[in-house]
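# Here is my input; please provide its structure:
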Amino acid sequence: MEITWKGVMPAVTTKFTADDNLDLDMFKKNIHAQLNAGVNGIILGGTLGEASTLLAEEKRELTRFTKEIVGDRIPVIMNIAEQSTKGAIQAAETAEQDGASGLMMLPPMRYLADDRETVEYYKETAKSTSLPIMVYNNPVDYKIEVSLDMFEELLKQDNIQAVKESTRDTSNISRIINRFGDRLKILSGVDTIALESLVMGADGWVAGLVCAFPKETVAIYNLVKAGRIEEALKIYRWFLPVLELDINAKLVQNIKMAEVATGIGTENVRAPRLSLNGKERENVQNIIDTAMASRPNVEEYLSV
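Predicted coordinates for the structure are as follows:
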């Protein structure tokens, strides 16, 4: 499947049962909520997916199961976050075998690779698969930045096609467009500046709080792309306190609490993560409760 790299693509959470197994029933319920809202892709195995705690066979099961649910309606994209080029190549091959439509790739984990090493990591993995690739550029959290000069080299590989832009510098979107035009598709990777990024020219939004609020997220995207900025801003300003739960070390626990509030998830996380408690939990719950009390009706915007 070709990927157009636009629209809203949820980085979905992984659902667990109370006894720490995959909760495929709740996972399916959430995926259907995403589909009903009109998202443009599903991304598995990211930070929100608790990928670092998933067993290899669980990742395979999630890929195959998601593909069964969505069929050919939208792409299923598997994240790759590996420590070695060999591991990344193996992960790409496995994802392709299991029916993934594309890959999202972080730079090498743990080892702080230099520019040359990072480029080779991406290029060698890209050569090993026919799947289209979105580079996840998040130097804030992962300490490696893929520069424009590095992208110039990476784009020599036809299947490196997009960037999840998470530098948190919205002006970088203009730099990318000025340098590459339409050659490199841009998807905003930071919920709190997604609207601004879309206005600046980003093609899509790899979203986090969409896991709990799919319709609101799609509505904002649709309105911005239709040029109806004031209407988008009204929803976005309501949404912002909740979106800020995504730029936090406990984003997984935060977003799972929000999924409970909207009826499409549970709080179950995999250790060493633990569900929130005490004042921390109270603060997050207050943010969610406040948003739920004034939640807008966005149905009319889903077909804009």
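# contacts, neighbours, all on C-alpha from now
Will do.
# burial of residue 247, as a residue count?
Using other C-alpha atoms under 10 Å, residue 247 is surrounded by 12 other residues.
# Which helix or which strand is home to residue 164?
Using DSSP states H and E, the element containing residue 164 is strand 160-165.
# Let me know the next secondary structure element after that strand.
Using DSSP H and E, the next helix or strand after strand 160-165 towards the C-terminus is helix 171-180.
# what distance separates that following helix from the middle of the whole chain?
Put simply, helix 171-180 sits 21 Å off its chain's centre (C-alpha atoms, centre = their mean, to the nearest Å).
# hang on, the earlier thing: would you mark the buried spots in the strand holding residue 164?
Buried positions in strand 160-165, judged by neighbour count with 16 or more other C-alpha atoms under 10 Å: 160-165.
# ok, now how distant is residue 103 from residue 272?
Applying C-alpha to C-alpha, to the nearest Å, the value for residue 103 to residue 272 is 26 Å.
# same thing with residue 169?
Relative to residue 272, and taking C-alpha to C-alpha, residue 169 is found at 31 Å.
# ok, those two, which is more surrounded?
Neighbour count, other C-alpha under 10 Å: between residue 169 and residue 272, residue 169 has more, with 10 against 6.
# Return the distance of that one relative to residue 188.
Per C-alpha to C-alpha, residue 169 is found 10 Å from residue 188.
# any shared contact partners between these two?
When C-alpha atoms under 8 Å, 6 or more residues apart in numbering defines a contact, no residue borders residue 169 and residue 188 alike.
# can you give me the helices in the stretch 51-200 of the chain?
With DSSP state H, counting those that start in this stretch as the criterion, the stretch 51-200 of the chain has helices at 56-70, 85-97, 115-127, 139-142, 148-154, 171-180, 194-200.
# Sequence B follows; please return its structure for comparison with A:
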Amino acid sequence: MNWKGVFPAVTTKFHQDGSLDMDMFFKNLEAQVKAGVHGIILGGTLGESSVLSLEEKMVLTKETIKELNGQLPVILNIAEGATQDAIFWAHKAEELGASGLMLLPPMRYAADARETVTYFKAVAKSTRLPIMIYNNPVDYKTLVTLPMFEDLLDCENIQAVKESTRDISNVTRMINKFGDRYNILCGVDTLAMEELLMGASGWVAGLVCAFPKETVAIYNLLQEGKIEEALKIYRWFLPLLELDIHPKLVQYIKLAEQMAGIGTEYVRAPRLTLVGEERIKVENIIKRGLEHRPII
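You can find the predicted model right below:
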């Protein structure tokens, strides 16, 4: 598994009646592939995993792998409350042909450091798939600390971290402590350029769902050392990227996908599509972005 590049955390597309819209899902997937992304992440927050049935998650995983046909690695997110359920999904992901896993700490129960490390190790030992730990204490209330990552060093298939602590200096701390043992991927759109410049190897992106070309362009330009060129795109992009750090990021990004022509705004309850002043505000941000979209 090459944990480098842009990895869209793709949204799950629905029809207005709430059923899966695989045609629109594949249309967006095609746009991601065409833009040159480096992998696809299924079943994250943006994928509305918490409101998908077990069967729907399997369909999405199986059909994505089939559609991509080896063009890109497919990473399945695991966000479970029980260790046995996380292990079930690790086995199922391997069985369905996924390339890797993104693994959150235990959900709902606030596990301490020993319990979290034990959970991670149990999942890692249950599968041959490479794993990226999702470190997001802001949204999920569990901080995976440097000592915890040190305890995980013997799990060779734990290879990467989705860095979402909102602390840019944590990239440097990880590199100072572990060198290149863990690949670090920025998981916060508004900090992506900064973390890539500080040594992150990739970007688990949200607004890429609506703006794949621009996201990949920033990454590629930075790899080429063309910081000024990347900065011009990033400055245009920032008001849109800020849609990723709001509790309604799913609704906001799905509306952006719809306005960009590669998605629909339909979400599954309890989420509701945007209305009123909030909708107008978000539409205006997206409209301005589209009107001044850079030529890539």
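# so where is stretch 252-262 of the second structure in the first structure?
Counting by TM-score structural alignment, stretch 252-262 of the second structure lines up with residues 254-264 of the first structure.
# Residues touching that stretch, excluding its own?
13, 26, 29-30, 33, 208-209, 211-213, 245-246, 265-268, 284-285, 288, 292.
# The alignment partner in the second structure of residue 18 of the first structure - how many residues pack around it?
Taking TM-score structural alignment, residue 18 of the first structure has residue 16 as its aligned residue in the second structure. Number of residues near residue 16 of the second structure (other C-alpha under 10 Å) recorded here: 13.
# need the contact list for residue 16 of the second structure.
residue 266.
# Please give the element, helix or strand, for it.
Per DSSP H and E: nothing holds residue 16 of the second structure, as it lies in no helix or strand.
# and the contacts of stretch 254-264 of the first structure, which are buried?
Buried members of those, scored by 16+ other C-alpha under 10 Å, are 13, 26, 30, 33, 208-209, 211-213, 245-246, 265-268, 284-285, 288.
# could you redo the helices of the stretch 51-200 of the first structure as CSV and give each row mean neighbour count?
As requested, the helices of the stretch 51-200 of the first structure are exported to CSV (neighbours: other C-alpha atoms under 10 Å):
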stretch, mean neighbour count
helix 56-70, 17
helix 85-97, 19
helix 115-127, 17
helix 139-142, 13
helix 148-154, 15
helix 171-180, 16
helix 194-200, 20
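# I'd like the ones you listed written out as CSV, with distance to residue 9 of the first structure added.
As requested, those are arranged in CSV below (distance: least, C-alpha to C-alpha, whole Å):
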stretch, distance to residue 9 of the first structure
helix 56-70, 13
helix 85-97, 18
helix 115-127, 21
helix 139-142, 20
helix 148-154, 22
helix 171-180, 18
helix 194-200, 12
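# and residue 297 of the first structure, which of the ones you listed is closest to it?
Closest to residue 297 of the first structure of those, according to C-alpha to C-alpha: helix 194-200, at 18.7 Å.
# Give the aligned range of the next helix or strand after the closest one in the second structure.
Counting by DSSP H and E, the next helix or strand C-terminal to helix 194-200 of the first structure is strand 204-207. Using TM-score structural alignment, strand 204-207 of the first structure lines up with residues 202-205 of the second structure.
# For that stretch, which outside residues touch it?
Taking C-alpha under 8 Å, 6+ apart as the rule, stretch 202-205 of the second structure contacts 3-9, 162, 184-189, 192, 196, 215, 219.
# Take those residues and keep only those in strands.
Members of those lying in strands (criterion: DSSP state E): 5-8, 162, 184-186.
# As a markdown table, the residues you listed with distance to residue 255 of the second structure would be great.
A markdown table is the format used below for these (distance: C-alpha to C-alpha, whole Å):
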| residue | distance to residue 255 of the second structure |
| --- | --- |
| 5 | 25 |
| 6 | 21 |
| 7 | 20 |
| 8 | 16 |
| 162 | 25 |
| 184 | 29 |
| 185 | 25 |
| 186 | 23 |
